[in-house]
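K.L.:
Structure here, sequence nowhere to be found:
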């Protein structure tokens, strides 16, 4: 199968969503530049997918490397048609006054600064060719607050609004911009990274049937395969075992 947009760069492709997205897009006939910090995992992905995957080590907090990215890609891979902003993380579930400032800074550096910098690095080429697509992974945490989400939720709300404004800037161009915001999703390292404990991470999904990385990959693929004149602005997706909660009420403060 051939596509007008052929080369896709997926950030955070060493595990979870990014890994599943890369494999699914290769299956659909795309070429994938898979980025992440763990070279051995990128090499394993490339070996699994054959010559359709280019492993490229990239730290989303290394702004100089991101700015240099378009020229650092090897010959034949420099025209990036699609950017999938998947790299991101959550750290901790403490209340705002109990968190580690370093955790906040890392989430902002990765989920916000890294995302906007790589978008800025690759977008001019798409605009010049008048063809392209930017897909960013948001989260339902960017819409529905919950205790302990503080800065993580705020970074995902930033992604939502950044992508809406990006779509406005792109009016009249054949460059699309889409946000995909999953809810409860298992099968990735997300909760283990956040909680730092495998047993606690596993407990998050007890007695549930959450979304899986393959579900996110399916959604990304569907969005990309739509006719070029169709822009999906936002997709919010949850498993059937989840819904947005009602407003919280504390009943211990009554006088």
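P.N.:
Great, that's in hand. None of these values were measured; they are calculated from a predicted model.
K.L.:
okay, CA-based contacts and neighbour counts for the rest of this
P.N.:
OK.
K.L.:
Which strands and helices lie in contact with the longest strand seen in the chain?
P.N.:
Across the chain, the strand with the greatest residue count (assigned by DSSP state E) is strand 175-182. If you count contacts as 3 or more CA pairs under 8 Å, 6 or more residues apart in numbering; DSSP states H and E, strand 175-182 packs onto strand 132-137, helix 150-169, strand 234-237.
K.L.:
Burial-wise, tell me which of these comes out on top.
P.N.:
With neighbours taken as mean count of other CA atoms under 10 Å, the helices and strands packed on strand 175-182 reach their highest mean count in strand 132-137, at a mean of 25.
K.L.:
how far is it from where the chain is centred?
P.N.:
Chain-centre distance of strand 132-137: 9 Å, with CA atoms, centre = their mean, to the nearest Å.
K.L.:
List the buried residues in stretch 138-152.
P.N.:
The neighbour-count check on stretch 138-152 (16 or more other CA atoms under 10 Å) flags 138-143, 145, 148-152 as buried.
K.L.:
now, among these, which is nearest to residue 25?
P.N.:
For the buried residues of stretch 138-152, the closest approach to residue 25 (CA to CA) belongs to residue 138, at 19.5 Å.
K.L.:
Leaving out the residues flanking it, which one is nearest to that closest one?
P.N.:
The shortest distance from residue 138 to any non-neighbouring residue, by CA to CA, 6 or more residues apart in numbering, is to residue 181 (4.4 Å).
K.L.:
so the one you found touches residue 135, yeah?
P.N.:
No - counting by CA atoms under 8 Å, residue 181 stays clear of residue 135, with 10.6 Å between them.
K.L.:
residues contacting the most centrally placed residue in the chain?
P.N.:
By CA atoms, centre = their mean, the chain has its centre lying nearest to residue 86, at 2.1 Å. Going by CA atoms under 8 Å, 6 or more residues apart in numbering, residue 86 touches 10-13, 17-18, 136-137.
K.L.:
and here's the other structure:
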């Protein structure tokens, strides 16, 4: 069983986040899910999850939200960021994307995560050496091998990967575990609804198979030993990085 007890899952009203929330709830954990869609939050609350309305793209509001969340749920020992957005566009066509679209995608996928870390991790550390806690972000296999029609999304996920590597190096002698969840192309509701836009030779991993593979690691490997938790085709991508550039990084910084 995963070592998390009270989990704040950001961006968990659908897809991978919702799946993880329900899995953890089934393990008897207290799970607080956040999202922008109140109707989805209400539906999840009816299933036994704690809910909190929050839009991570409003970065100025994040400090106040975290004050409220940690005051309401002082036992939070895990923050898991699943929130994100992917916009398909072509650099050949200026009308396929606006400057505001680009800024929002970077803010939602990358800037917000860094600010959340800034407001969560010091709270964990303040509890002392003997209190374990966990900071997770769901990135993507596209952080390692990008595809052409999501250029900003690819870059943000790659940035998150290196952000987590750096955090893990800084926190290696602390009781805070830093874990990257690396999904492949998974058959979430969004993917199924937009399957006609995907390359015809790209096969999505089932949500259940993905969840089982991820939780087989979270449930059975000590959190401090985990770095990148990948599933399906993303496993080889992570291994290639870990055996190459990752090994070079580990020499001076032992991440």
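P.N.:
Yep, that arrived. Not measured: the values here are computed from a predicted model.
K.L.:
returning to that earlier point: just put the helices and strands packed on strand 175-182 of structure 1 in a markdown table and tack on distance to residue 92 of structure 1.
P.N.:
Below are those laid out as a markdown table (distance: least, CA to CA, whole Å):
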| stretch | distance to residue 92 of structure 1 |
| --- | --- |
| strand 132-137 | 20 |
| helix 150-169 | 9 |
| strand 234-237 | 23 |
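K.L.:
can you tell which of these is closest to residue 185 of structure 1?
P.N.:
Judged by CA to CA, the one of those that comes nearest to residue 185 of structure 1 is strand 234-237, at 9.9 Å.
K.L.:
which residues in structure 2 does the closest one align to?
P.N.:
Aligned by TM-score structural alignment, strand 234-237 of structure 1 falls on residues 228-231 of structure 2.
K.L.:
So what touches that stretch?
P.N.:
179-184, 210, 213-214, 217-218, 238.
K.L.:
let's see it at 7 Å
P.N.:
Contacting residues not belonging to stretch 228-231 of structure 2 are listed as 179-184, 210, 213-214 [CA atoms under 7 Å, 6 or more residues apart in numbering].
K.L.:
Mark which of those are buried, thanks.
P.N.:
179-184, 210, 214.
K.L.:
Would you format those residues as JSON lines with distance to residue 249 of structure 2 included?
P.N.:
As requested, these are exported to JSON lines (distance: CA to CA, whole Å):
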{"residue": "179", "distance to residue 249 of structure 2": "17"}
{"residue": "180", "distance to residue 249 of structure 2": "16"}
{"residue": "181", "distance to residue 249 of structure 2": "19"}
{"residue": "182", "distance to residue 249 of structure 2": "19"}
{"residue": "183", "distance to residue 249 of structure 2": "23"}
{"residue": "184", "distance to residue 249 of structure 2": "24"}
{"residue": "210", "distance to residue 249 of structure 2": "28"}
{"residue": "214", "distance to residue 249 of structure 2": "25"}
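K.L.:
picking that back up, filter the contacts of residue 86 of structure 1 down to just the ones in strands.
P.N.:
Residues of the contacts of residue 86 of structure 1 located in strands (DSSP E): 10, 136-137.
K.L.:
and which of those is nearest residue 162 of structure 1?
P.N.:
For these, the closest approach to residue 162 of structure 1 (CA to CA) belongs to residue 136, at 9.7 Å.
K.L.:
show me the contacts for the nearest residue to the closest one once chain neighbours are set aside.
P.N.:
Counting by CA to CA, 6+ apart, residue 136 of structure 1 lies nearest to residue 85, which is 4.5 Å off, once chain neighbours are set aside. Residue 85 of structure 1 makes contact with 10-11, 115, 135-137 under the criterion CA under 7 Å, 6+ apart.
K.L.:
Quick one: map residue 85 of structure 1 onto structure 2.
P.N.:
Counting by TM-score structural alignment, the partner of residue 85 of structure 1 is residue 81.
K.L.:
Do a quick rundown of the strands in the stretch 1-150 of structure 2.
P.N.:
Secondary structure of the stretch 1-150 of structure 2 (DSSP state E, counting those that start in this stretch): strands located at 6-10, 30-35, 50-53, 78-81, 133-138.
K.L.:
Checking my notes, residue 252 of structure 2 in a helix, right?
P.N.:
Yes - counting by DSSP: H, G, I helix; E, B strand; the rest coil, residue 252 of structure 2 is found in a helix.
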